[in-house]
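Trainee: here is my input; please provide its structure:
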Amino acid sequence: MEQLTIGEITLTWLNGGVTNLDGGAMFGVVPKPLWSKKYPHNEKNQIELRTDPILVKVGTKNMLIESGIGNGKLTDKQKRNFGVLEESSIDQSLAELGLSTSDIDLVLMTHLHFDHACGLTKWDNEKLVPTFENAIIYASDVEWEEMKNPNIRSKATYWKENWEAIEHQVKTFSGQFEVAEGITMVHTGGHSDGHSIILFESQEEAAIHMADIMPTHAHQNVLWVLAYDDYPMKSIEQKQKWMEKGLEKEAWYVFYHDAYYRAIKWSQSGEIIDSLKRDQK
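Mentor: Now for the predicted structure:
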């Protein structure tokens, strides 16, 4: 498992499963001859997208960013449509670190689309129960409201199976919220109306988890946004803002979906100056 240290904060990537989604949808109006130079695709025009939660350790707290694709949450048809070739093995990842799901104190959800939220619940004797039984789950108030009351478009990705069992664990915030010292959730909108990013600052080091307004390193260009984005101009605006702020600080950018890089640090001119690659074994 890959690790990155930001001052006194340690990030560790767990195995949360994988999807393979249409490259055209993931890069929106960007022509294939351009995006295919930045990110590989298969014969079906699909690109590999991990769904790997990030374990965050700071002080005595164990936090998780996102929850993975889960287990047994998708039908065979959904697995085919979403290219799910591997489901979550978070229990095993945590066990290798001497932890279990009961040791997770907080789960930070940038948004609640199925590929981020399926891992929040699990099957127990044909009943869905919380996966992280002792955790407080944070999401923006806007995101949580849409999760429970999706519109005609978003009902395809906001599923009651992912929220009904954990409703009592959820706490929401408006605007921005400091979860712990040096860790802040910021509501950005864009990909979804309630989408958030996560900022890390410790001992003069910084990192930003841009979540799905920059899901992979190939989305570095502020204009390269997803066809899945509900508010693409908002995504562009927020990418401009947080790329500018991050590059000024030489911040790390960390990823949930990227199949090749866990984190990258870019120069002001956009060149990679440091990186943490995903182990492809």
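
Trainee: contacts and neighbour counts: CA atoms only from here.
Mentor: OK.

Trainee: for this protein, which segments count as helices?
Mentor: Using DSSP state H, the helices of the chain run over 23-27, 32-35, 76-81, 90-96, 114-117, 141-148, 232-248.

Trainee: give me the buried positions along the fourth one.
Mentor: Read that as helix 90-96. Applying a neighbour-count criterion of 16 or more other C-alpha atoms under 10 Å, one finds 90, 93-94 buried in helix 90-96.

Trainee: which residues touch it?
Mentor: When contacts are defined by C-alpha atoms under 8 Å, 6 or more residues apart in numbering, helix 90-96 is touched by residues 1, 14-16, 68, 100-101.

Trainee: try the first one
Mentor: Residues from elsewhere that reach helix 23-27 (C-alpha under 8 Å, 6+ apart): 30-32, 35, 41, 45-47, 219, 224-228.

Trainee: most neighbours among these, which one?
Mentor: Within the contacts of helix 23-27, most neighbours by other C-alpha atoms under 10 Å means Val225, with 28 neighbours.

Trainee: can you tell me how far that one is from Ser140?
Mentor: As judged by C-alpha to C-alpha, to the nearest Å, Val225 and Ser140 stand 21 Å apart.

Trainee: compare with the first, here's sequence two:
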Amino acid sequence: MNREIQIGRFRIVALEDGCFALDGGAMFGVVPRPLWEKLTPVNDDHTVPLSTTPFLVDDGKNKIVIEPGIGQRWSEKERVRYHIDHSEGRTLVESLREAGVQPEEVTHCLMTHCHWDHIGAVCGNDGLPVFREAEHWAPQVEIDCALNPDHLRRASYRADDIAPLLAEDLLQGFQGEFSPLEGIRMIPVGGHSDGVCLVLIEDGGATACFWADIVPTANHVALPFIMAYDMNAARSWEVRSQWIPRAAEEEWACLLYHDPVSPMGKFVSSERSFSFLPLDPSDCG
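Mentor: Just a heads-up that it's a prediction; the model follows:
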């Protein structure tokens, strides 16, 4: 399994922050179980295994973490319910160190949206920010949802994931397309959540795209494979119909947060659909 590629001046490394599981039916939405259960292992409680894969983007000067991970601040009941597992040292900090980066060296932490399975690791077991020297960025609408979720959104957000960042003035919000650094763009598209973003990494004529929950796993590349968790399925269809064909046509490196097997690959078009091809490092420049 390839976990590192080069996009121009950017070294991109797939990190680890454990794994968990969610209901298979919810993960695949309107897709019938006889179809999706052929694609993934299924646990006895009908959940399917998922990774939480942050990405390190390093240009030699800046060290950027995209999506910190699920974190370890969970009760035993929650760990059992969601099959949360950080065994074998599979934590964000240990994974970063294996990639040659200390937490205090991280300059930017980019959060595509503020769901707990994506940003729980932004604070450690002590409840304090992990990246104390970093700028933290998230869509403003996602920050607002985390602090004051309505009844439809409450299960997806935890205010204590971001409150410590705000208390120390480490978190900033943005609206519309935003570029924290030259060559990196965060593009809010919506659908899965109100402000969920794509993250494009562009340099030297090559492009990588972090798909967040717009395409969570390799089994969600076909356009109809939209999660029931998405707040606005019609918008998700529009977003996926626009961006997945473009990624395939332009041969982007595609970075997947929840795929437990292949976090890096390319989208490939066929006559009627799209699929995922794990990435060979030689495919990128």
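
Trainee: please state their TM-score.
Mentor: Here the TM-score for the pair of chains, by TM-score structural alignment, normalised by the length of structure 1, is 0.92; 273 aligned residues with a C-alpha RMSD of 1.7 Å.

Trainee: quick one on the thing from earlier: need the buried ones from the contacts of helix 90-96 of structure 1 selected in ChimeraX.
Mentor: Only the buried entries of those go into this ChimeraX selection, using 16+ other C-alpha under 10 Å:
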select :14,15,16,68,101
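
Trainee: any chance of the contacts of helix 90-96 of structure 1 in a markdown table, plus distance to Glu133 of structure 1?
Mentor: Converted to a markdown table, the contacts of helix 90-96 of structure 1 look like this (distance: C-alpha to C-alpha, whole Å):
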| residue | distance to Glu133 of structure 1 |
| --- | --- |
| Met1 | 24 |
| Leu14 | 18 |
| Asn15 | 19 |
| Gly16 | 18 |
| Gly68 | 16 |
| Ser100 | 10 |
| Thr101 | 7 |
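
Trainee: closest to Ser196 of structure 1 out of the contacts of helix 90-96 of structure 1?
Mentor: Comparing the contacts of helix 90-96 of structure 1 against Ser196 of structure 1 with C-alpha to C-alpha places Gly68 closest, at 16.8 Å.

Trainee: identify the residues contacting that closest one.
Mentor: 15-17, 51-53, 88, 90, 115-119.

Trainee: distance to Lys127 of structure 1 for those residues - can I get that in TSV?
Mentor: Formatted as TSV, the contacts of Gly68 of structure 1 follow (distance: C-alpha to C-alpha, whole Å):
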residue	distance to Lys127 of structure 1
Asn15	24
Gly16	21
Gly17	22
Thr51	24
Asp52	24
Pro53	24
Ser88	18
Ile90	20
Asp115	20
His116	20
Ala117	17
Cys118	14
Gly119	14
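
Trainee: out of the contacts of helix 90-96 of structure 1, what pair is the most spread apart?
Mentor: Greatest spatial distance in the contacts of helix 90-96 of structure 1: Met1 and Thr101, 17.0 Å, computed using C-alpha to C-alpha.

Trainee: what's the burial count for Glu161 of structure 1?
Mentor: Using other C-alpha under 10 Å, Glu161 of structure 1 has 17 neighbouring residues.

Trainee: ok, it touching Pro130?
Mentor: No. Under the criterion of C-alpha atoms under 8 Å, Glu161 of structure 1 makes no contact with Pro130, lying 10.6 Å away.

Trainee: could you give the number of residues near the residue nearest to Asp17 of structure 2 when sequence neighbours are not counted?
Mentor: Leaving out its chain neighbours, the residue that sits closest to Asp17 of structure 2 by C-alpha to C-alpha, 6 or more residues apart in numbering is Thr91, at 4.2 Å. Residues lying near Thr91 of structure 2 (other C-alpha under 10 Å) number 24.
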